[in-house]
Every structure is written in C-alpha cells, then in structure tokens.
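Enquirer: No letters, just coordinates:
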C-alpha cells in the first residue's frame, strides 16, 4: 500500500504541474490576495473530490460512454471558460479606464485594483474554482481512468477510491497553495496596477482560448 501511495502522489504531482484552466484561475484570483487564492484552490479541490466520488460509484462511466452527455458537458465547460475569460478581460479594461492614463507608479495607478477585493470575494472565489472544475468533462473522465489504476489488488474498490480521491484533493490543496504563496511573495511587483492589468489580460486571453479549444475539439 505504501508503494502504491508513493506512486499515486507522484502521479498527482504530474497532474497538478500540467498547466490548465484551474491553474490560470487560481493565479488570477491569487492576485486579489491569499484568501481569494486559497478559496479558489479549495473550490477546485472540492470539485476534484466530487469527481473522485462520482468515479468511485462508477457514474462517470456513463459520461464516458455517452457521446451526447459528454458533448453537452463539453459545450457547457467551454461556455464557462469563455465566460471567465471575458469577465477577466473586462476587468482589465475597466481598470485601464479607471487608471486615467497615469504613468506607472503614480498615486492614481496604485489605487486601481482589477482583481476582486469586494466583500464576499472569498465565497465568489470558492464558487469560481468549484464551477471551473465541475464544468470540465475531461476532469470527470480522467478521474474514472486515473483512480482505479491505483487500487491495490484485493482491496475493496469503493472505499479505496474514495480515500484516494480525498488524498488527491488534499495533496493538490498543498500543491496549489504554493502558487498562492508565490503570488503573495511577489506582492510588491504585482501590486502595481499596470503589472496586474497585464496579468489579467494574459489570463483572460488564455481562458478564452482554452474555452474555444474545448468547444471545437472532439
């Protein structure tokens, strides 16, 4: 079981390290502060655990077997991604307008904050992470194909897969928390509105591109 767990955590590391929409969203919300970033991570990992449970009960097999169901989720996920991307780009554009053309480093620019800091942004960040993950059909199909590979021979499948799903989610909380920490350590640079606005533009463009890719691929 120990060797299986080590191999499983190694695989989890490779999965987390692969760039994807969740990574972009976590970094984007981390610009608002540690709380928003961590809540996005928690939302994303709640989605991971839910897909793990669904896979444990074999329900994601229906999604993998049904082309119609998969395509519905794929289009839904694409709409969600594009929606997040457009929202981010609009936020960056609004911040630029409010900056009033001031030079970087001026008092007016430092007051501009395109990232969400309004009350309740923690709840919104959690919901964004959760929705992002649950709207991705690839996450569901991947959980179905990934978790069963690490169930030891002779072990009860359902409880073992539930435990593995929990380990997967907890491990990724720790992993993605490093992203949040790195962003917070760069606060001096990222607090400059011009830098944050550029990051918003890049992350928004990436999310839109990922959404379009999900919509057009089979």
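Expert: Yep, it's here. As the structure is a computational prediction, the values presented were derived from the model and not from experiment.
Enquirer: drop to CA atoms for contacts and neighbour counts, all remaining ones
Expert: OK.
Enquirer: Only the buried residues of whichever helix in the chain runs longest, if you could.
Expert: With DSSP state H setting the assignment, residue counts place helix 67-99 as the longest helix in the chain. Within helix 67-99, the residues that count as buried by 16 or more other Cα atoms under 10 Å are 70-71, 73-86, 88-93, 95-96, 98-99.
Enquirer: and that helix, what does it pack onto?
Expert: Secondary-structure packing of helix 67-99 (3 or more Cα pairs under 8 Å, 6 or more residues apart in numbering; DSSP states H and E): helix 60-65, helix 121-134, helix 137-146, helix 193-216.
Enquirer: Okay, one more to line up with it:
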C-alpha cells in the first residue's frame, strides 16, 4: 500500500509539473496579485477534486460513454479558454497593463471553470487513479483516498508556484514585464483552447 501511495505522489507531482491551462491562468493571475492567484488555485483544485471523486465513484465513466456530454464540455472549455486568452491579449495591448487585482470570486470562478469544463481531465482521472490501487485494495475507499492525495499534491505544487511568483512581484510589476507575461499567457490560453477543440477524443 505504501509503495503504491509513494508511486502516486511521484506521478501526481510529475503531472502537476507539466504545463497546461492551469499554469497559464495562475501565471496571469500572479502578475496581478497574490490573492487572485490563490483564489484561482482554489477554484482549479475544487474542480480537480470533483473529477477525482467522480472517477473514484465511477461517475465519470458516464463521460466516456456519452459523446454528447464529452463534446459539450469540450466546446465550453475551449470557448472559455479562448475568452480568457483574448482578454489577456487585449489587456497586454493597452499602453499601461492593468494593476488592479481581479476580484477573488471571479478568479476562483475562472479556475473552477477551466478545469471543470475540461472533459479530458475526467477521462485522465479514470485511467490514472486505478493504476495505483493495490490488487487487494478496498475498492472505492482506496480510490477516494488516492483521489485526495492527487488533489493535495497538485495543490501544493501550485501554492509553491504562487509563492515563487509573489517573491518576484517587484520584477513582475514592471510594465514591460507585465505586458510580456499577459501576452504570453493570453497566447497560450488561446492555443490551448483551440487544441481542446481540434484534438480528437482519447
């Protein structure tokens, strides 16, 4: 059991390291302020927890069985990513990048929607978590425990990212740097949104 848990922690950490919509969104929020970035992480992890628990309980299997549900979520997620990306690009295009921090409720909602409207996260949870359950595991109880571990590791990683970016706040506050980061994160979000639509289901 401990070996399986250690393998899960290591794999979860490697997955968290891989860049994706969440990383781009946290970077964009960190440029504006720490509270918004933390609220974004909270929203993202609530969504990850929903997918993880759904996978542990077998609910997300319905997603793989329903073409309509999968593609509906995929389109919603893609549109929202593009929307966030375009906002960032428009913001970067201004003469002076905005210095006001986004309200925490809006930041939380952005993080929640980005991960909740990503059907591939649900499909990934279905294929990822069961791999680490011991042959003599206690079924759903062990899966729920492992789902919690996955969420905790993912949360810790993003908290480290936010902490590091906060320490660089003085440098990030420079208009030229802010504009560059807004442009980079906006472009990444638009590309990821387009890829979510164009990439075939797996």
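Expert: Nice, thanks for sending it over. Fair warning: this is a prediction, and the values are worked out from it, not measured in the lab.
Enquirer: Give me the TM-score for this pair.
Expert: Here the TM-score for the pair of chains, by TM-score structural alignment, normalised by the length of structure 2, is 0.93; 200 aligned residues with a Cα RMSD of 1.4 Å.
Enquirer: before we move on, the earlier item: would you mind getting the angle between the longest helix of structure 1 and helix 193-216?
Expert: 160 degrees (axes from the mean of the first three to the mean of the last three Cα atoms, to 10 degrees).
Enquirer: Past helix 67-99 of structure 1, which element shows up next along the chain?
Expert: Past helix 67-99 of structure 1, further along toward the C-terminus, the next helix or strand under DSSP states H and E is helix 107-110.
Enquirer: now that next one, how far from the centre of its chain.
Expert: When C-alpha coordinates are averaged (Cα atoms, centre = their mean, to the nearest Å), helix 107-110 of structure 1 and its chain have centres 30 Å apart.
Enquirer: Also stretch 90-102 of structure 2?
Expert: Put simply, stretch 90-102 of structure 2 sits 23 Å off its chain's centre (Cα atoms, centre = their mean).
Enquirer: Secondary structure element holding the residue minimising distance to the centre of structure 2?
Expert: Central residue of structure 2 (Cα atoms, centre = their mean): residue 22, 3.4 Å from the mean position. Element membership for residue 22 of structure 2, per DSSP H and E: helix 21-32.
Enquirer: Name the SS class of the residue located most distally from the centre of structure 1, please.
Expert: Relative to the mean C-alpha coordinate of structure 1, counting by Cα atoms, centre = their mean, the farthest residue is residue 154 (34.2 Å). Under DSSP: H, G, I helix; E, B strand; the rest coil, the three-state class of residue 154 of structure 1 is coil.
Enquirer: That one pairs with which position in structure 2?
Expert: With TM-score structural alignment defining the correspondence, residue 154 of structure 1 maps onto residue 136 in structure 2.
Enquirer: Of all the helices and strands packed on helix 67-99 of structure 1, which one is nearest residue 108 of structure 1?
Expert: helix 193-216 (9.5 Å; Cα to Cα).
Enquirer: Could you check how many residues crowd around residue 169 of structure 1?
Expert: A count of neighbours around residue 169 of structure 1, defined by other Cα atoms under 10 Å, yields 23.
Enquirer: no no, residue 28 of structure 2
Expert: Other residues within reach of residue 28 of structure 2, judged by other Cα under 10 Å, total 23.
Enquirer: ditto for residue 35 of structure 2
Expert: For residue 35 of structure 2, the count of nearby residues is 17 (other Cα under 10 Å).
Enquirer: Structure 1: which residue goes with that one?
Expert: Using TM-score structural alignment, residue 35 of structure 2 lines up with residue 35 in structure 1.
Enquirer: Kindly report the same for residue 161 of structure 2.
Expert: The criterion is TM-score structural alignment: under it, residue 161 of structure 2 has residue 179 as its aligned partner in structure 1.
Enquirer: Would you agree that match is in contact with residue 25?
Expert: No - under the contact definition of Cα atoms under 8 Å, residue 179 of structure 1 does not touch residue 25, with a separation of 11.1 Å.
Enquirer: So which of these two has more stuff around it?
Expert: Higher neighbour count among residue 179 of structure 1 and residue 25: residue 25, with 26 against 19, using other Cα under 10 Å.
Enquirer: Pull the contacting residues for that one.
Expert: 40, 129, 203 (Cα atoms under 8 Å, 6 or more residues apart in numbering).
Enquirer: What's the first helix or strand after the host helix or strand of the match of residue 161 of structure 2?
Expert: Applying DSSP H and E as the criterion places residue 179 of structure 1 in helix 157-185. Past helix 157-185 of structure 1, heading to the C-terminal end, the next element that is a helix or strand (DSSP H and E) is helix 187-190.
Enquirer: contact partners of that following helix?
Expert: Under the criterion Cα under 8 Å, 6+ apart, external residues in contact with helix 187-190 of structure 1 comprise 31, 183, 195-196.
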